[in-house]
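# fold the following, please.
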Amino acid sequence: MNHDTTPATGTTEAVSTHSVFGAPCWVSLTSRDLKATEEFYTAVLGWTWRQARLGERFRVALADGAPVAGIAAMAGMWQMAVAWTPYFAVSSADVAVARVQERGGTSAVGPISFQPGRGALLADRDGATFGVWEGDLPSNWETWRRAAPAFVRLHTRDAFDAAIFYGQVLDWASAKPGCCEVDYAGDEVLLRSGGDIVARIESGAVESAPDPTIRPHWQVHFAVADVGACARAAELHGGSVLREGADEAVLRDADGAQFTVTSRRTR
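You can find the predicted model right below:
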């Protein structure tokens, strides 16, 4: 993790994770081939790029001029999987890491200090990778929320057990000002921030036993105007379509990272 793949931008009048916390606040991608990654996401999602301060291996993706994601071409060097990772805002990175470890999860990196905050890369007790960030969020926080992923979804073996784990780590439904609220809708657990659905947790039917075949992971959903056009662009630029419907498609980029495009109509 690095300063330019976390939510911090160094802007003034930033919203702090001490007042808004528990919600996804950034997404980052570890890749092997930076050029292929840039070309793919430019073609599929229309992103533009700016160089990050940490050097040639790092980029910040822009949608309509707003930073929406960080890219680190460090998968081989760091011995990390090629994957998208969501970061959640927390009041204290140290407390969040301690809570994860106390509840059977693991800490892969951090907490590490990056001006103006601290971050860590973690895994829950079922192995799903996620990050936490403590500190300033961009001054255009609401703009990021609108331009960034529609939501992130945790595919796991037991949604309600996972909701308890993340709720305890991230202070969901804690009644503290700025916290996220948790709803239950059928077989899913829904996380709301400011009235918007920002995360979903699913594992199958409520009455069914946890599915041992599921590899728990967080899936990033990007809101797009035309799902079909994104799927065709992915195929044309070295990626693949794993599943496609009228309003949603699961794609794999040219480097192997999986993500979902979701119609803006269904947000």
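
# could you use CA atoms for every contact and neighbour count after this?
OK.

# report the contact partners of the spatially most central residue of the chain.
Compute the mean C-alpha point of the chain, and by CA atoms, centre = their mean the closest residue is P86, 2.0 Å away. Counting by CA atoms under 8 Å, 6 or more residues apart in numbering, P86 touches P24, C25, W26, V27, S28, F130, G131, V152, W218, V220.

# and the fifth one, that's in a helix?
No. Residue assignment for S28, taken from DSSP: H, G, I helix; E, B strand; the rest coil, gives strand, which places it outside any helix.

# what sits against the residue nearest to T266 when sequence neighbours are not counted?
When the adjacent residues along the chain are set aside, T266 lies closest to D247, with 7.1 Å between them (CA to CA, 6 or more residues apart in numbering). Residues in contact with D247 (CA under 8 Å, 6+ apart) are V227, T262, S263, R265, T266.

# one more time with 7 Å, if that's ok
The neighbours of D247, taking CA atoms under 7 Å, 6 or more residues apart in numbering as the test, are V227, T262, S263.

# can you check P210 too?
Shown in contact with P210 (CA under 7 Å, 6+ apart): R157, D158.

# got it, and P212?
R157.

# helices along this structure, start to end?
34-45, 75-78, 93-102, 141-147, 159-170, 227-236 (DSSP state H).

# go through these and name the closest to G194.
helix 141-147 (10.0 Å; CA to CA).

# for the comparison step, fold the sequence that follows:
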Amino acid sequence: MARDLGSAQRFYGAVLGWEFRPVELGDGVMVAFHDGAPVAGIGALAGSQGVAVVWTPYFAVDDADVTAARIRERGATMAVGPLSFGTGRAALAADPAGAVFGFWQGQVVPDWSVGRGSAPAWLELRTRDAFAAAIFYGEVLDWGSDRPGSCTVSYEHAHVVLRHGRDTVARISGGALEETPDPEVRPRWHVHFRVTDLEATVAAAGRLGGRTASPVQTNGTSRWVVLADPEGALFTVVAPQDTPAAPGSP
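Now for the predicted structure:
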């Protein structure tokens, strides 16, 4: 959700190599494509609806009203909607720990996927109690149920992992996060996008008014860093570990 759709397209097009096309999701919404595959959506919605400029995961549901009722029944918050929008109905909610997410009932862009190809590398929820979060989302969104097409949930390497078929859709990480208004550490969903060259991506973001919002982090296979776009929306870019580091880089 961006205040200036044109500026957002220029920033993410240059930084992440995305191309944008209108789709039948409603006026003021553009879908980003990378190598012909849909990656993400950007809408000029924040100014009109009074919500923050932020990257938010949206989960497809069969019935938005049922999902909203489940959220309320479990003591979580419905923030916006469900509202009719384009070819479907959309809503924003916050889970019991305060992490914001959306859900969508209606037409889905063909071939849009998470966890493979040029789609987001993964979605990650960083929260205080991973098991409590997994139970909440499982009950609200039918994760781990016997319903056909349901995502499977497993516990791997101290994380709750969500898969749809063979594709890893999301990971839930727990920990004693501080009570703080800082959006970089409070419970929230993190959206990760794949890049081939981490340093080049960081440099491009800086030239176009973005900034780094975390140190570069590494594990055995990847390197990643949190960036903020010119309007402050946080997102993570991740590159293979074998990407050569520039001299003097962190």
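
# just give the TM-score of the two.
Once superposed, chain against chain, the TM-score is 0.83 (TM-score structural alignment, normalised by the length of the second structure); 232 aligned residues with a CA RMSD of 2.4 Å.

# related to what we said a few turns ago, just put the helices of the first structure in CSV and tack on mean neighbour count.
CSV is the format used below for the helices of the first structure (neighbours: other CA atoms under 10 Å):
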stretch, mean neighbour count
helix 34-45, 18
helix 75-78, 12
helix 93-102, 18
helix 141-147, 15
helix 159-170, 19
helix 227-236, 19
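
# mind checking these for the one nearest to A63 of the first structure?
Nearest of the helices of the first structure (CA to CA): helix 141-147, 6.8 Å.

# packing partners of the closest one?
Packed against helix 141-147 of the first structure by the contact rule (3 or more CA pairs under 7 Å, 6 or more residues apart in numbering; DSSP states H and E) you find strand 66-72.

# so where is the strand it packs on in the second structure?
Mapping strand 66-72 of the first structure onto the second structure (TM-score structural alignment) gives residues 37-43.

# before we move on, what about stretch 174-191 of the first structure?
With TM-score structural alignment as the criterion, stretch 174-191 of the first structure aligns to 145-162.

# show residues contacting that stretch.
Residues from elsewhere that reach stretch 145-162 of the second structure (CA under 7 Å, 6+ apart): A130, D142, W143, G144, R163, H164, T168, V169, A170, R171, I172, S173.

# let's see 10 Å
Under the contact criterion CA atoms under 10 Å, 6 or more residues apart in numbering, stretch 145-162 of the second structure has outside partners 123-126, 130-131, 133-135, 138-139, 141-144, 163-174.

# quick one: buried residues of it?
S150, C151, T152, V153, V160, V161, L162 (16 or more other CA atoms under 10 Å).

# other SSEs contacting the longest strand belonging to the second structure?
Taking DSSP state E as the criterion, the second structure has its longest strand at strand 77-85. Contacts defined by 3 or more CA pairs under 10 Å, 6 or more residues apart in numbering; DSSP states H and E place strand 77-85 of the second structure against helix 64-73, strand 88-94, strand 100-106.

# report the aligned residue range of the first structure for the first one.
Taking TM-score structural alignment as the measure, the first structure aligns residues 93-102 with helix 64-73 of the second structure.

# mean deviation of the matching stretch from the second structure?
Overlaying the second structure shows stretch 93-102 of the first structure at a mean distance of 0.9 Å from the equivalent residues (mean CA distance after the TM-score superposition for the first structure).

# what do we get in the second structure for N140 of the first structure?
So, by TM-score structural alignment, N140 of the first structure is matched to D111.

# neighbours of its match, how many?
10 (other CA atoms under 10 Å).

# contacting residues around it?
D111 of the second structure touches A37, P38, V39, A119, counting by CA under 10 Å, 6+ apart.

# hang on, the earlier thing: restricted to strands, list the contacts of stretch 145-162 of the second structure.
Mapping the contacts of stretch 145-162 of the second structure onto strands (DSSP E) picks out 123-126, 163-164, 167-173.

# D63 of the second structure: which of these is nearest?
The closest of these, once distances to D63 of the second structure are taken by CA to CA, is H164, at 19.3 Å.

# burial of the closest one, as a residue count?
Neighbours around H164 of the second structure, by other CA under 10 Å: 17.

# and the nearest residue to it once chain neighbours are set aside, how far from D62 of the second structure?
With CA to CA, 6+ apart as the criterion, H164 of the second structure has its nearest non-adjacent residue at 4.6 Å, and that residue is C151. Separation of C151 of the second structure from D62 of the second structure (CA to CA, to the nearest Å) stands at 14 Å.

# D4 of the second structure is in contact with A44, isn't it?
Yes. The pair D4 of the second structure and A44 passes the contact test of CA atoms under 10 Å, sitting 6.2 Å apart.

# more neighbours, the two?
A44 (19 against 16).

# that one against V51, yeah?
No. At 11.0 Å, A44 of the second structure does not count as touching V51 under the criterion of CA under 10 Å.

# what touches both of the two?
M1, A2, R3.

# columns neighbour count on top of the residues you listed, output as a markdown table?
As requested, the shared contacts of A44 and V51 of the second structure are arranged in a markdown table below (neighbours: other CA under 10 Å):
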| residue | neighbour count |
| --- | --- |
| M1 | 21 |
| A2 | 22 |
| R3 | 17 |
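
# got the ones in strands among the contacts of stretch 145-162 of the second structure as CSV, with distance to F33 of the second structure columns?
Formatted as CSV, these follow (distance: CA to CA, whole Å):
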residue, distance to F33 of the second structure
L123, 18
E124, 21
L125, 24
R126, 27
R163, 23
H164, 21
D167, 19
T168, 20
V169, 19
A170, 21
R171, 24
I172, 26
S173, 29
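
# out of these, which end up buried?
The neighbour-count test (16+ other CA under 10 Å) marks L123, E124, L125, R126, R163, H164, T168, V169, A170, R171, I172, S173 as buried among these.

# which pair of the residues you listed spans the longest distance?
R126 and H164 (19.9 Å).

# wait, G104 of the first structure touches Y166, no?
No. G104 of the first structure is beyond contact range of Y166, at 11.8 Å (criterion: CA under 10 Å).

# overlap in contacts, those two.
With CA under 10 Å, 6+ apart, G104 of the first structure and Y166 have common neighbours D124.

# to which residue of the first structure is V238 of the second structure aligned?
Aligned partner of V238 of the second structure by TM-score structural alignment: T262.

# next, the contact list for its match, please.
Neighbouring residues of T262 of the first structure by CA under 10 Å, 6+ apart: 149-151, 220-227, 230, 245-250.
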